[in-house]
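Asker: fold the following.
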Amino acid sequence: MNLNFTWIELVRKGVFLVKTVGLVIAMFHSAFGQSKGPETLKVMSYNIRIASPPSKGWGYTDLPATAEVINRVKPDLVALQEVDAFTDRSGKGVDQARELGTRTGLYYHFAKAIDRSNGDYGVAILSRFPIIKAESYRLSVVSGHPEAEVRAVAAVTVKTPLGKLVFLSAHLDHLSDQDRAHQIGQLNEILRKYRTLPVILGADLNTTPSNPVINGLIRYLEKPCTDCEWTFPADRPNRTLDYLMLSKKASRQFKRLTYATVNETYASDHLPLMMELSLN
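Answerer: Purely as a prediction, here's the structure:
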């Protein structure tokens, strides 16, 4: 019996076995997501124009088109502005936030700003995560302008893969810097209330990044950009009105991976705005 030959063969078989086991383990890890990249969070801000496509004119609504936009990009959190509930113009039996939640499979929260068309008008939030807490606020006006509008803020607390946070949807007055500045002051008080948690704001601020009035928000929020992508009007954008902003606490905790508009010109007169985040 050649003992040296037997020993060499055993060593070779042992090496082969180790390599085989290593390959199986690597395949197992890959199959069960061990090589998966870091968790991310996708957030959207979208002024939906009460789901009334500009090309169709007021009085025509197309909620399926709005839902399709959201389903296409699959955000985890959505801040919606210009949302109707039970109005004559959008359908007396239609709660747009609830309907969009159903069509997208997301939780929802609606915050009323004013009475409109024999129903309610305001902002809303859609969330892929169960809503731990939901709150609603109103932003008053002071200008005395007959068409100045009280606006709303919706707030939800959710637990995400990046941790627990507060997500806000807001819409500011469209007529005057005086009312926008006043509403920003009220928004700051809301932000102060949530200062112990990271906060993300999705908003139609109805003003451009170069307007000094927007600087009133930097007490609690970081400006996302100075040369921001244009968001309005959707078919031929020429200015920025819509934003996704992080609180100072959130900007320390999260890294912004992307910040861009979605190419969608039919469903609304605003472009959807998307941001993707990861942990720092």
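
Asker: all contacts plus neighbour counts: C-alpha atoms, from now on.
Answerer: Noted.

Asker: would you list every one of the strands in the stretch 51-200 of the chain?
Answerer: Along the stretch 51-200 of the chain, the stretches classed as strands by DSSP state E, counting those that start in this stretch are 77-85, 107-116, 119-127, 131-139, 151-160, 163-171, 199-204.

Asker: and this one, so I can compare the two:
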Amino acid sequence: MKVLKKVLKILLFMSVMLVAEGKELRIMTYNIYGGRLANGIKLGESIKKYKPDFVSLQEVDRNTKRSNFRDVTFDIAVELGYNYYYFQKSRDFDSGEFGISFISKYPVEKIYAYELPSIGVEKRQVVIAELEKKEFGKKVMIINTHMDYKKEIKKEELESLSMLNGLFESDVKFLSGDLNLLPNTEYYQTLTKEWKDSYFEGKDKEMRSIEDPRIDYIFGDYSNNWKVKKSFFIKDDTQDWTKLSDHFPYMSVIDIK
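Answerer: Predicted coordinates:
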């Protein structure tokens, strides 16, 4: 009986710890430069060791001459061993398509796609993935986008993003992607009225500055349903990351509470 009581106490303690820590969600955003420097297999091999659960990709080729008529998102998903992925076209390109995409370890219940105000041939896209609620016990939505670098359209893009954010109800929402804006700009200040920057949450936040040059982000909503454990750009010495893309992957390890 004493042994049984000890076992029950241990199990109870473990369950309390699990509730307190929440379930981990590892989000990565990566502008892959159209796969100009590395194909999907190489890109997948490179990020696999970091075990991302959800990968937001920008500048993605699909069935282009440049990609040897490969679906780059599919190739990365296969390398990661994940079954859930989606591509959204921004423009026709090189006998194929060019756009943004995502890859998910977890089942995706719903996908929404929208076009931001755009200048030029490339129509800037927003893709929203709603993960199956059973995975986290909460409704989790992850937004992926690649905003324009042109200043004259930035305000309209941000207004559209804000409108989309208001349209969707969710327990937890994340905004990820290449936003083509620096953190010391008015555009960043506009974003942070609705979103918390994961870069300044969790481990090492005291060592970081608003002046750090970056345009790749993972933001979270202002709910209390998530907590960043750590966030980082991947540029270790396991390989020369500049030979894969002109961007580094950015990752946030998050507890969904």
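
Asker: one step back: let's have the strands of the stretch 51-200 of structure 1 in JSON lines, adding mean neighbour count.
Answerer: Converted to JSON lines, these look like this (neighbours: other C-alpha atoms under 10 Å):
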{"stretch": "strand 77-85", "mean neighbour count": "27"}
{"stretch": "strand 107-116", "mean neighbour count": "21"}
{"stretch": "strand 119-127", "mean neighbour count": "26"}
{"stretch": "strand 131-139", "mean neighbour count": "16"}
{"stretch": "strand 151-160", "mean neighbour count": "23"}
{"stretch": "strand 163-171", "mean neighbour count": "23"}
{"stretch": "strand 199-204", "mean neighbour count": "26"}
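
Asker: now those in TSV, with distance to Ile8 of structure 1?
Answerer: As requested, the strands of the stretch 51-200 of structure 1 are arranged in TSV below (distance: least, C-alpha to C-alpha, whole Å):
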stretch	distance to Ile8 of structure 1
strand 77-85	61
strand 107-116	65
strand 119-127	62
strand 131-139	64
strand 151-160	55
strand 163-171	55
strand 199-204	64
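
Asker: which one of these lies closest to Glu276 of structure 1?
Answerer: Taking C-alpha to C-alpha, strand 77-85 is the member of these nearest to Glu276 of structure 1, at 10.5 Å.

Asker: could you tell me where the closest one falls in structure 2?
Answerer: On structure 2, the counterpart of strand 77-85 of structure 1 by TM-score structural alignment is residues 54-62.

Asker: quick one: that stretch to structure 1 mean distance?
Answerer: Compared with structure 1 after fitting, stretch 54-62 of structure 2 deviates on average by 0.8 Å (mean C-alpha distance after the TM-score superposition for structure 1).

Asker: report the distance from that stretch to the chain centre.
Answerer: With C-alpha atoms, centre = their mean, to the nearest Å as the basis, stretch 54-62 of structure 2 stands 10 Å off its chain's centre.

Asker: what does stretch 175-183 of structure 2 give?
Answerer: Remark: stretch 175-183 of structure 2 is offset 11 Å from the chain centroid, using C-alpha atoms, centre = their mean.

Asker: which residues in structure 1 does that stretch align to?
Answerer: Going by TM-score structural alignment: stretch 175-183 of structure 2 matches residues 201-209.

Asker: ok, then the element right after the host helix or strand of Leu12 of structure 2?
Answerer: Counting by DSSP states H and E, the element that carries Leu12 of structure 2 is helix 2-21. Next along the chain after helix 2-21 of structure 2, taking DSSP H and E as the criterion, comes strand 23-31.

Asker: what packs against that following strand?
Answerer: strand 54-62, strand 172-178, strand 216-220, strand 250-256 (3 or more C-alpha pairs under 8 Å, 6 or more residues apart in numbering; DSSP states H and E).

Asker: which residue numbers in structure 1 does the helix or strand following the shortest one align to?
Answerer: This means strand 216-220 of structure 2. Following strand 216-220 of structure 2 in sequence order, the next helix or strand is strand 226-233 (DSSP H and E). Alignment of strand 226-233 of structure 2 against structure 1: residues 254-261, by TM-score structural alignment.
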